[in-house]
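# show me how the following folds:
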Amino acid sequence: MAGVSRPLRVLLVDDDALVRAGLSMMLDGIHGICVVGEAADGDEVPAAADAHAPDVVLMDLRMPRVDGITATRGLRRRPHPPEVIVLTTFDTDENILYALRAGAGGFLLKDTPPAQIVDAVRRVAAGDPILSPRITRRLMDRAVIQAGAYERARAALAVLSPRENDVVLAVARGRTNAEIAAELYMSVTTVKAHVSNILSKLGLDNRTQIALLAHDAGLA
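Model prediction:
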């Protein structure tokens, strides 16, 4: 989002009107952020995205007709997809992993302090994944890798160059582009190019999925 002067455009998706109203009041008071639309269910998301062209979507998980994971997957398949932050009360391991693998760039719980939600919107819009600390700890503590995941992840990473693998490891450790540039002695522009190449080679949608693949490969 560097160089973009317009406010970040945010779409709210939640079947609870009070939640949407609270988020709207909170975010619309923040400089550089504008709530451009709302949807009450996942089946309303495609039309809302077409109408409002959001940069970031705050997405509930459980909704009556179409759940947030399905809606997220649909958004991330669009030609110019918005970033998605799942905002939910349901923090089971399955929900977390399904949401991240669907392409969500963040996963927050609804009891997250407002300032952290605002920070998450800005960071995810800039390409940095964000997870609630409680979620991060649980993912780190996952001891059992699903059968075959380790081998598949290792095989996928084998197509990358050594330098690209260095970037993968740094991304998995939660480093920003600037931090990666400093650690690996390259420019931020070069880091961004490596990340783009990695996403293209591996068929992934975002940095969070890179981190998950590195985790499956036992690198993080």
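# going forward, measure contacts between C-alpha atoms and count neighbours the same way
Fine.
# now the element after whatever helix or strand residue 19 lives in, going C-ward?
If you go by DSSP states H and E, residue 19 is part of helix 17-28. Going down the chain from helix 17-28, the next helix or strand is strand 33-39, by DSSP H and E.
# also this sequence, please, to line up against the first:
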Amino acid sequence: MRVLIVDDHPLFREGLRAALASAVGIEVVGEAESVAEVPGAVATLDPDVVVMDLSLPDGSGLEATRRLTEQAAADGCGPVPVLMLTMADDDGSLLAALQAGARGYLVKGAGRDEVLHAVRTVAGGGAVFGSDIAARITTLLAGTRLREAGQLFPALTSREAEVLDLVARGLDNRRIARELFVAEKTVRNHVTHIFEKLHVATRAEAVARARDMGLGDS
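This is a model prediction of the structure:
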């Protein structure tokens, strides 16, 4: 079983590689640190499963997963299975991972046996989720209200969530001000607070985060 590890933390990659390599029948064929490296690594190394972090230096593991799915569809073959292994334990990230095509989702800190079981299950065509996550999936998929920005980004106020959705739709601050019947300066303040809470530096990064979560649909 050939495994590709995608994570930008060298120490974590080293520990995960050691844990996987110690198991019979598993070979770590390579590592990647960014979204940009993933397609080439998959094409070159032909892994049976990709273990993917959610947060990468140049974007999201969700985007990398979607790219793999889209490329496989264009090539007329099935995508390489992706197991998300991440620090993110919020419902929005879990739902977005499912929508992106991930076959498994574990939170970092899961035990070695749980990780090995997940890798084998996903590589074999199954789906697997951490024991504390599985119980939430049915509720998540059933409730369309969970796609609302306020649910996906609980750190934001309801108004900030509304502004983020409009930003993700491509509206500039002037248009957003007209849509919400507020001053443009007020919108700028909301955007500043959104950047701070999402830990992003640019509008493009905020849009990418929002669209990863399914926001911005017209």
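# other SSEs contacting the helix holding residue 19 of the first structure?
Under the contact criterion of 3 or more CA pairs under 8 Å, 6 or more residues apart in numbering; DSSP states H and E, helix 17-28 of the first structure touches strand 8-13, strand 33-39.
# got the residue ranges for the strands in the first structure?
For the first structure, strands defined by DSSP state E occupy the ranges 8-13, 33-39, 56-59, 83-88, 106-109, 130-131.
# okay if I get these as a markdown table plus mean neighbour count?
Formatted as a markdown table, those follow (neighbours: other CA atoms under 10 Å):
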| stretch | mean neighbour count |
| --- | --- |
| strand 8-13 | 24 |
| strand 33-39 | 20 |
| strand 56-59 | 27 |
| strand 83-88 | 26 |
| strand 106-109 | 24 |
| strand 130-131 | 21 |
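# in CSV, list these along with distance to residue 20 of the first structure.
Listed next are the strands of the first structure as CSV, based on distance: least, CA to CA, whole Å:
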stretch, distance to residue 20 of the first structure
strand 8-13, 6
strand 33-39, 7
strand 56-59, 10
strand 83-88, 11
strand 106-109, 15
strand 130-131, 21
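# what sits against the residue at minimal distance from the centre of the first structure?
The first structure has residue 105 as the residue nearest its centroid, 0.1 Å off, counting by CA atoms, centre = their mean. Residue 105 of the first structure makes contacts with 83, 84, 85, 124, 127, 128, 129, 130, 206, 207, 208, as judged by CA atoms under 8 Å, 6 or more residues apart in numbering.
# so what corresponds to it in the second structure?
Residue 105 of the first structure maps onto residue 103 in the second structure when the alignment is built from TM-score structural alignment.
# how about residue 114 of the first structure?
Under the alignment (TM-score structural alignment), residue 114 of the first structure maps onto residue 112 of the second structure.
# its match is in contact with residue 19, isn't it?
Yes: Residue 112 of the second structure is within contact range of residue 19, at 6.7 Å (criterion: CA atoms under 8 Å).
# which part of the second structure lines up with the biggest helix by length in the first structure?
Determined from DSSP state H, the single longest helix within the first structure is helix 188-202. Here helix 188-202 of the first structure fails to align to any part of the second structure, judged by TM-score structural alignment.
# which helices and strands does that helix pack with?
helix 162-172, helix 177-184, helix 207-216.
# dump these to JSON lines, plus distance to residue 136 of the first structure.
Listed next are these as JSON lines, based on distance: least, CA to CA, whole Å:
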{"stretch": "helix 162-172", "distance to residue 136 of the first structure": "12"}
{"stretch": "helix 177-184", "distance to residue 136 of the first structure": "20"}
{"stretch": "helix 207-216", "distance to residue 136 of the first structure": "11"}
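# what's the most buried one of those?
Burial of those is given as mean neighbour count (mean count of other CA atoms under 10 Å); helix 207-216 ranks first at a mean of 23.
# centre of the chain to that helix, how far?
12 Å (CA atoms, centre = their mean, to the nearest Å).
# check stretch 44-51 of the second structure too.
18 Å.
# all helices of the second structure, in order?
Going by DSSP H, the second structure shows helices at 10-21, 38-45, 61-75, 91-100, 112-123, 131-142, 149-152, 158-168, 173-180, 184-198, 203-212.
# the first structure: matching residues for the last one?
In other words, helix 203-212 of the second structure. By TM-score structural alignment, helix 203-212 of the second structure lines up with nothing in the first structure.
# which other helices and strands contact that helix?
Checked by 3+ CA pairs under 8 Å, 6+ apart, helix 203-212 of the second structure has strand 59-60, helix 158-168, helix 184-198 packed alongside it.
# buried residues of it, list them for me.
203, 205, 206, 207, 208, 209, 210, 211, 212 (16 or more other CA atoms under 10 Å).
# just give me the closest of those to residue 2 of the second structure.
residue 212 (27.6 Å; CA to CA).
# so the closest one is in contact with residue 61, correct?
No: using CA under 8 Å, residue 212 of the second structure is not in contact with residue 61, being 9.5 Å away.
# ok so, going back, now, of the helices and strands packed on helix 203-212 of the second structure, which is deepest in the fold?
Highest mean neighbour count of these: helix 158-168, a mean of 22 (counted as mean count of other CA under 10 Å).
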